[in-house]
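Participant: Task: produce atomic coordinates for the following.
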Amino acid sequence: MKNLYPILLLLACLSGSVQAQNPLNEYYTKAQKAYETGDFRSYSLFMLKCDSIRPLHPVILQNLAGSYALSKQEEKAFETLYRLIRFKASPSLWEDADLASLKKSSAYAALQTEWQAEQAPILRSDTLFTMADSTAHLESVVFDTLTQRFFMGSVHHRMIYQRNAQGEISPFTQAHDSIMAILGIAIDYKRSLLWASSSATPEMRNYDKTLEGKSYILGFDLATGALRYRLEGPTESFHFFGDVLVDAQGTIWVSDSGSPILYRISNPEKGIETVSSTPALSIQGLALHPNGKYLYFSDYTSGVYIYHLGTQEIKRLPYNPQLYSMKGIDGLYFYDNQLIATHNGTDPMRVVAYQLNEEGTELIGRKVLENNHPAFFEPTLGMIHHDQLYFVANSAWRSYDKNGQPIPALLRRPLVFKMPLK
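Facilitator: This next block holds a predicted model:
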């Protein structure tokens, strides 16, 4: 059994919930003591409690499977391992001594076969363009159909780049204290603005602790790049604005993964409105149904939720975790009655199409479009244009040390991919 204290404490902080931290550590401590005394039945019960508080965490699931194996609950052990390999399983899984008793079962070979299938590459994307500056750390890309420009949001440089029709890349925004790490970006043709979610993170240049929890929605003039709007998020707790979406009516939607809340901006002059708190732990991507009735948002831990704009009801779209996982979704896009999702919280990373029913309220199918691409470092945000998904293929979050400083050996030239969806 591995020591989970650092991992669990980090997860509690990221969820923005102090209340969630104590029970998780309490049950883990009890699980560890039961493990050390050989009380494996109690160990499995306490690990199950940890799983219920923080579901689909790979280390917790692996320890839960080990607890079942040690307490001779073989069927539950395999059920848990199947849940695990659907989204993440490192090769070290097969060396876990707590799982040794399972190797005698015929089901063990079947599990390994399934794991190998989950790792099989599916390659459909091509490189649309790249940037020479390996420190840029692109997180998002959108295409302006009017001027044939691409805009790219940079985390580390705290700016937005533009790429013209001739392929020339240049700064679109100028340095400004209000501009922090640029995450999601979206074009607002109605107001001739480019909106961006901008949040403080140690990976950006000139970060200091006084900026922690600060988030803004920024509106830039689409022609000149001048900053027209600076809308600050709530200041009473930790916030991290991630994605931004502009609908056909010009309403701007914002996801907050720091305090899982949905926001909207109906009129920039009136600021940011809180739409709803959500049951999610970490809201990521946003997508809108063309009928204007449903907004979808991804939770990094548990899948996709649907928000009914008329009734304000929020519910999670159910799925069977024994068949596949919806964990680790970052970008989310609506296309041809499907939700196209970039998964960077899985191993391997992938792009998946989730088929919806005719009304758009239920999941009825799933197809992996891209899997285990060798260039994937962390696929993140983009957009759909002319039946193709444009997205950042290798966001650089894994290229920093614990203090948020770039590690030169891990830096890569940013890649923007295109993938046919037809």
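Participant: Please count neighbours and contacts with C-alpha atoms only from this point.
Facilitator: Will do.
Participant: so how many other residues sit close to Asp247?
Facilitator: 16 (other Cα atoms under 10 Å).
Participant: List the residues that contact the nearest residue in space to it that is not next to it in sequence.
Facilitator: Leaving aside its sequence neighbours, Asp247 sits nearest to Leu288 (Cα to Cα, 6 or more residues apart in numbering; 7.4 Å). If a contact means Cα atoms under 8 Å, 6 or more residues apart in numbering, then Leu288 has Asp247, Tyr294, Leu295, Tyr296, Tyr333, Phe334 as its contacts.
Participant: separation between Ala107 and Glu118?
Facilitator: Note on Ala107: its distance to Glu118, by Cα to Cα, to the nearest Å, is 17 Å.
Participant: who has more neighbours, the two?
Facilitator: Glu118 (19 against 14).
Participant: how much space between the closest residue to that one other than its chain neighbours and Phe334?
Facilitator: Computed as Cα to Cα, 6+ apart, the closest residue to Glu118 that is not its neighbour in sequence is Arg86, at 6.9 Å. For Arg86, the distance to Phe334 equals 23 Å [Cα to Cα].
Participant: Please provide the structure for the following sequence as well, for comparison with the first:
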Amino acid sequence: MKRYVLILVVVLFGAYAKAQTLNEVYGQSVKAYEAKDYKSFLALTLKLDSLRPSHPTFTYNLAAAHALNGSVEEANLYLEKLVLTNNKTEFEKDADFKSLETTAAYKKTLLLKAELEKEIKNSKKVISLSEKDLHPEGLLFLEKSKTWLATSIRKRKIVSFNPKTGKCTDWLTGKNILAVFSIKADKDEKYLWAATGALPEMEKYSKALKGKAEILQIDIKTKAIVKRFSVGGEHLFGDLVVAKNNVVYSTDSEKPIVYKIEKDTITEWLSLNGEALSLQGIALNTENTKLFVADYLSGIVAVDIKNNADRSWLEFPKGSTKKGIDGLTYYDNSLIAIHNGVQPIRIVQYKLDKNQKQLTGFTTLDNNRPEFNEPVLSMLKGNKLYFFANSPWKFYSKEFALDLSKFQNPMLFSHDLKGKI
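Facilitator: Alright, predicted model coming up:
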């Protein structure tokens, strides 16, 4: 059994009462385990998993609880799930799993653990950017002006960069701009749309900015902010897409809500309360009939644009995991997901069925690469996928100072997707 202080739960949920309940139930589960009341241990851990899915401690303990209750098949299933999210977990010497060691499923999980350690190197480095402390997130190529743009979390701006030398030039700056996450242009490249939010990692952050978030509409020709869109309360606009009809859809990572901007008005388009916990990437299919939204824990939901009540959470193929998806890009009836909330980090292309309601298979494009620390959002240019491989989220101090000695300049990578799946 794993015993951890559940700081992650408190941070993720935000609501003190719910986090407190989780800690209380977790404490009860520990006492049941220590008393060898394994039936209660299983029941309590199942409750924890329902409240906070895919937490590594709860997944580990569910595998142990099932094993201790003689549910060998279920125990092996949870062990496989655990390894797919973190292949560094050491469970082999845990006596709780003694009953599983002779089973074929357990031996397959050990092979899977070793398999995930292998490096898969398909994407290639294109260039390093000149600004080391930029902390890029979003990326865009403007076809009309042949301009490459990158957003900055740390510097609260958008830069253009030379694709041959990596030299950065400020494209949009200003004291009233927050950390910039995703950027997208409309089909005519008249306006640039930017998803922003306040984070302690950005320069000149103050507590007064906590929970502030805006979607910016920017005139590409003049580089002037035409309009700012915001909603009351605490929010974080992490990603967005612009449909062919110029309607904008954006995910809120603070609350599981998708917002829509249409006719100069921002409204709540879809609430996923009770279904999702931390919305991330968002993508539209080619026909603009279906929206795909990634949640860091719950996977990917496919939503009908004309009727958002018509939605379904996609079931992931055997041997893959729904956890830890950040960037999400649609390409040729498939979804490319950047899994940076798992170990090892990997980029996976998931094939959709003809109705785009199921995932029918997957190909791992990159896996366990030392350069990937950590990729976030991605974009398409023709058949090529582009992304920054090393956003420095892990290299901030407790006071949110960025240690430049611990990482390299931002590295742009690309991957030719043509004929891959």
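Participant: Contact partners for the counterpart of Ile329 of the first structure in the second structure?
Facilitator: Per TM-score structural alignment, the equivalent position to Ile329 of the first structure in the second structure is Ile325. Counting by Cα under 8 Å, 6+ apart, Ile325 of the second structure makes contact with Gln280, Gly281, Ala294, Asp295, Tyr296, Leu297, Gly299, Ala337, Ile338, His339, Asn340, Gly341.
Participant: Can you tell me the closest non-neighbouring residue to Ile325 of the second structure?
Facilitator: His339 (4.3 Å).
Participant: Need the counterpart of the one you found in the first structure.
Facilitator: With TM-score structural alignment as the criterion, His339 of the second structure pairs with His343.
Participant: same thing with Tyr60 of the second structure?
Facilitator: By TM-score structural alignment, Tyr60 of the second structure lines up with Gln62.
Participant: Comparing the helix or strand harbouring that match with the second structure, how large is the average distance?
Facilitator: If you go by DSSP states H and E, Gln62 of the first structure is part of helix 58-70. Compared with the second structure after fitting, helix 58-70 of the first structure deviates on average by 2.2 Å (mean Cα distance after the TM-score superposition for the first structure).
Participant: hmm, who's touching that helix?
Facilitator: By Cα under 8 Å, 6+ apart, the list of residues contacting helix 58-70 of the first structure reads 1-2, 4, 40-41, 43-44, 47-48, 50-51, 74, 76-78, 80-81, 84, 88-89, 93, 98-99, 101-102.
Participant: Tell me the secondary structure at the counterpart of Lys204 of the second structure in the first structure.
Facilitator: By TM-score structural alignment, Lys204 of the second structure lines up with Asn206 in the first structure. Look at Asn206 of the first structure: counting by DSSP: H, G, I helix; E, B strand; the rest coil, its state is coil.
Participant: Tyr386 of the second structure should be in a strand, yeah?
Facilitator: Yes. Remark: Tyr386 of the second structure belongs to a strand, assigned using three-state DSSP.
Participant: Give me the distance between it and Glu137 of the second structure.
Facilitator: 12 Å.
Participant: who's more crowded, the two?
Facilitator: Glu137 (29 against 23).
Participant: so what's the more buried one up against?
Facilitator: Glu137 of the second structure sits next to Ala150, Thr151, Ser152, Ile153, Val180, Phe181, Ser182, Val376, Leu377, Phe388, Ser391 when contact means Cα under 8 Å, 6+ apart.
Participant: Go through those and flag which are in helices.
Facilitator: With DSSP state H as the criterion, helices contain none of those.
Participant: Need the three-state assignment for the aligned partner of Leu286 of the first structure in the second structure.
Facilitator: Matched across to the second structure, Leu286 of the first structure falls on Ile282, judged by TM-score structural alignment. Classification of Ile282 of the second structure using three-state DSSP returns strand.
Participant: Let me know the distance separating Ile282 of the second structure from Ser391 of the second structure.
Facilitator: Ile282 of the second structure is 19 Å from Ser391 of the second structure, by Cα to Cα.
Participant: shouldn't the match of Leu286 of the first structure be in contact with Leu291?
Facilitator: Yes. Using Cα atoms under 8 Å, Ile282 of the second structure is in contact with Leu291, at 7.2 Å.
Participant: between the two, which one's more packed in?
Facilitator: More crowded of Ile282 of the second structure and Leu291, by other Cα under 10 Å: Ile282, with 26 against 20.
Participant: Could you pull up the contacting residues of Pro348 of the first structure?
Facilitator: Phe87, Lys88, Glu118, Gln119, Asn371, Asn372.
Participant: can you rerun that using 10 Å?
Facilitator: By Cα atoms under 10 Å, 6 or more residues apart in numbering, the contact set of Pro348 of the first structure is 85-90, 118-121, 371-374, 376.
Participant: my read: Lys33 of the first structure touches Asp39, true?
Facilitator: Yes. Applying Cα atoms under 10 Å, one finds Lys33 of the first structure in contact with Asp39, separated by 8.5 Å.
Participant: The first structure: which residue goes with Tyr78 of the second structure?
Facilitator: That one, Tyr78 of the second structure, aligns with Thr80 by TM-score structural alignment.
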